[in-house]
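Peer 1: coordinates only, sequence not included:
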C-alpha cells in the first residue's frame, strides 16, 4: 500500500506520517527492550489483531524504524528490532509518558499491566537519582522483572533480570507508578520502606535514600 501522508511541509507532520498510526509507538515501546519475536510482540500488545500488527511492522520496516532478521540456530526464528532511527524515539516516548501521567490513576478493571511498561518513564527518574552510581538495575514487581541500563550512550531496558546487576529494586506496582510518573521520589520511597534496595552481595542498601 502507498504511504499515507499529511502532505504538509512541517516536521511534526513528517514525524506523524511515520509514527502517527495506532499501535506504532507502542511497538516502539516494546522494541526499546530489545529484539522481539512476532509472537512476543503480540502477547505484550493486548488488543492488537494479528493483521494489524503485521501491517504496522511492515510499515515500520518501510520507514526504516525496524529491521527483521533471522536468529542463528537453534532458534532460527525471525525477530524485529529497532534501527538507530527507531531508538531515537526514546525521548519522544518519555515526553509522551510524562504528558499522559496526570490521566493515569488506579488501573481500570479492563487495563492490562506489564512490568516493563514502566521502564521508559522510570529510566529518567532512576538515572537522576543514581547519577554516577549503579549503571545496571534490576526492577522487581509482582508482574515481572526487568532491568535498566543507565550508563553509556545508549540507556535502555531489557525484560528479565540482568546477569550482573549493580543493584536490585523491589517494589509493588503502585509504588513503581508513583515513582515513574514523578509522584514520589526514589529517596522518599526508600525512606518509607516502599522500595527495598539490595546490592550484589545481598546486603540492603540505605545509602541512596
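Peer 2: Alright, I've got the coordinates. The model shown is predicted, which means the values in this text are computed figures rather than measured ones.

Peer 1: hey, let's count contacts and neighbours off CA atoms from now on
Peer 2: OK.

Peer 1: quick check: end-to-end length of stretch 5-13?
Peer 2: Stretch 5-13 has an end-to-end distance of 8 Å (Cα to Cα, to the nearest Å).

Peer 1: likewise stretch 55-74?
Peer 2: Rule used - Cα to Cα; the end-to-end distance of stretch 55-74 is 28 Å.

Peer 1: run through who's touching it.
Peer 2: Stretch 55-74 is contacted by residues 18, 23-24, 76-86 when judged by Cα atoms under 8 Å, 6 or more residues apart in numbering.

Peer 1: name the element residue 196 belongs to?
Peer 2: strand 195-198 (DSSP states H and E).

Peer 1: that strand packs against which elements?
Peer 2: Under the contact criterion of 3 or more Cα pairs under 8 Å, 6 or more residues apart in numbering; DSSP states H and E, strand 195-198 touches strand 167-171, helix 186-191.

Peer 1: need the contact list for the residue lying closest to residue 159 once chain neighbours are set aside.
Peer 2: Counting by Cα to Cα, 6 or more residues apart in numbering, residue 146 is the residue found nearest to residue 159 once chain neighbours are left out, at 4.2 Å. Shown in contact with residue 146 (Cα under 8 Å, 6+ apart): 115, 116, 119, 138, 139, 140, 157, 158, 159, 160, 161, 162.

Peer 1: distance from the helix of greatest length in the chain to the middle of the chain?
Peer 2: In the chain, taking DSSP state H as the definition, the longest helix is helix 50-62. In terms of Cα atoms, centre = their mean, to the nearest Å, the centre of helix 50-62 is found 20 Å from the chain centre.

Peer 1: for the helix or strand that it is followed by, buried residues please.
Peer 2: Using DSSP H and E, the helix or strand that follows helix 50-62 in sequence is strand 66-70. Buried residues in strand 66-70, counting neighbours by 16 or more other Cα atoms under 10 Å, are found at 66, 67, 68.

Peer 1: the second one and residue 61: what is the separation?
Peer 2: It stands for residue 67. In terms of Cα to Cα, residue 67 sits 6 Å off from residue 61.

Peer 1: the last one now?
Peer 2: Distance of residue 68 to residue 61, computed by Cα to Cα: 8 Å.

Peer 1: helix, strand or coil for residue 193?
Peer 2: coil (DSSP: H, G, I helix; E, B strand; the rest coil).

Peer 1: can you tell me the number of residues neighbouring it?
Peer 2: By other Cα atoms under 10 Å, the residues close to residue 193 number 11.

Peer 1: presented hereafter is structure B, for comparison with structure A:
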C-alpha cells in the first residue's frame, strides 16, 4: 500500500501590524514581550542561555527559547559555539541588534521616573544600571572603560563611543579599566534622570572616581 504523502508544512509567519510605517516595522521585530529585555542583556556581551534565564527573572524557558529563535531569524542575534576548552554555546547581538542601544537608552530615560520607589517584588541586577549611567555620561569626550561599583555589585561601561562591534557595557569588573566609579544605585538613577551631573555628585562626596588618567579627570569634571 503506497505511503500517504504528508502535506508540506508552511513556515510559521510571525504576527505583523501590516502597516507601512517604520515604527510598526520595528515593533514587528522587537515588540513582543521580553524581546527588548533580552537585547538589554546581550548588549553587555555574549551570554549563555542559562545566564540569560538567570538574569531575566520571570521568563519561562519556552518563551525565552522562542524569543531567541525569533531574534536569530530576524537578524538581531546569532548563536555560536565557544572554542575549546569551553563546551557551551552563546548568543550575541549582530550589528543590527546592537543598533538598538540608543533605543534602549532612550527607553530607560523615559521610564526612569517610575523607579522612584523599589517594590518588594522587584528583582535587580547591577548591570541594569548601565543604561541610565550611559545616558548620564553620553557627553564625555575621552574613550575608555569605567569600572562601576554600585550597591548590587559591579559592571563596566565604555565611554566616548568605540569601535564597531564593541560592547557598550559588560558584566562584573573590567580587566583593565581606565577609571573606577563608586556610587549608590539611587544616585545612578538620579544621574540618568538628569537631576545632577557626575561632577556635582563627586564634589558633594556622593560619588568617588578612582584613577589618574584623562578619563578619570574628565569624570571628576576636569578636562
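Peer 2: It's in. Keep in mind that what you see is a predicted model, and the values were worked out from it rather than measured.

Peer 1: ok, which pair from the contacts of residue 146 of structure 1 is furthest apart?
Peer 2: 115 and 162 (14.9 Å; Cα to Cα).

Peer 1: among the contacts of residue 146 of structure 1, which ones are buried?
Peer 2: 115, 116, 119, 138, 139, 140, 157, 158, 159, 161, 162.

Peer 1: I'd say the fifth one and residue 157 touch.
Peer 2: No. Taking Cα atoms under 8 Å as the definition, residue 139 of structure 1 is not a contact partner of residue 157, at 10.1 Å.

Peer 1: can you list residues touching both of these two?
Peer 2: Common contacts of residue 139 of structure 1 and residue 157, defined by Cα under 8 Å, 6+ apart, comprise 146, 147, 148.

Peer 1: filter these down to just the ones in strands.
Peer 2: 146, 147, 148 (DSSP state E).

Peer 1: residue in structure 2 paired with the last one?
Peer 2: Which is residue 148 of structure 1. Under the alignment (TM-score structural alignment), residue 148 of structure 1 maps onto residue 157 of structure 2.

Peer 1: residues contacting the closest residue to that match other than its chain neighbours?
Peer 2: In space, not counting the residues next to it along the chain, residue 157 of structure 2 is nearest to residue 169; the distance is 4.1 Å by Cα to Cα, 6+ apart. For residue 169 of structure 2, the contact set (Cα under 8 Å, 6+ apart) comprises 43, 44, 45, 130, 155, 156, 157, 158.

Peer 1: one more time with 7 Å
Peer 2: By Cα atoms under 7 Å, 6 or more residues apart in numbering, the residues touching residue 169 of structure 2 are 43, 44, 130, 156, 157, 158.

Peer 1: could you find the closest non-adjacent residue to the second one?
Peer 2: Meaning residue 44 of structure 2. Excluding the flanking residues, the one nearest residue 44 of structure 2 by Cα to Cα, 6+ apart is residue 170, at 4.3 Å.

Peer 1: tell me the one of the ones in strands among the shared contacts of residue 139 and residue 157 of structure 1 nearest residue 46 of structure 1?
Peer 2: residue 146 (19.0 Å).

Peer 1: translate residue 172 of structure 2 into the numbering of structure 1.
Peer 2: For residue 172 of structure 2, the aligned residue in structure 1 is residue 160 (criterion: TM-score structural alignment).

Peer 1: quick one on the thing from earlier: export the buried ones among the contacts of residue 146 of structure 1 to TSV and tack on distance to residue 176 of structure 1 and secondary structure?
Peer 2: Below are those laid out as TSV (distance: Cα to Cα, whole Å; DSSP: H, G, I helix; E, B strand; the rest coil):
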residue	distance to residue 176 of structure 1	secondary structure
115	9	helix
116	11	helix
119	9	helix
138	13	strand
139	9	strand
140	10	strand
157	15	strand
158	16	strand
159	16	strand
161	17	coil
162	18	coil
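
Peer 1: and residue 60 of structure 2, how far is that from residue 42 of structure 2?
Peer 2: From residue 60 of structure 2 over to residue 42 of structure 2 the distance is 18 Å, taken as Cα to Cα.

Peer 1: do the same with residue 181 of structure 2
Peer 2: Note on residue 181 of structure 2: its distance to residue 42 of structure 2, by Cα to Cα, is 23 Å.

Peer 1: more neighbours, the two?
Peer 2: residue 42 (24 against 21).

Peer 1: quick one: residues contacting that one.
Peer 2: Residue 42 of structure 2 neighbours (Cα under 7 Å, 6+ apart): 92, 93.

Peer 1: make it 10 Å
Peer 2: Each residue near residue 42 of structure 2 by Cα atoms under 10 Å, 6 or more residues apart in numbering is listed here: 36, 48, 52, 77, 90-94, 97-98, 167, 169-170.

Peer 1: what about the most centrally placed residue in structure 2, which SS state?
Peer 2: Centroid-nearest residue in structure 2: residue 40, 3.0 Å away (criterion: Cα atoms, centre = their mean). Assigned with three-state DSSP, residue 40 of structure 2 falls in the helix class.

Peer 1: which position in structure 1 pairs with it?
Peer 2: Residue correspondence to structure 1 (TM-score structural alignment): residue 40 of structure 2 is matched to residue 29.

Peer 1: about what we covered before: nearest to residue 98 of structure 1 among the contacts of residue 146 of structure 1?
Peer 2: residue 119 (12.6 Å).

Peer 1: name the nearest residue to the closest one, sequence neighbours excluded.
Peer 2: residue 157 (6.5 Å).
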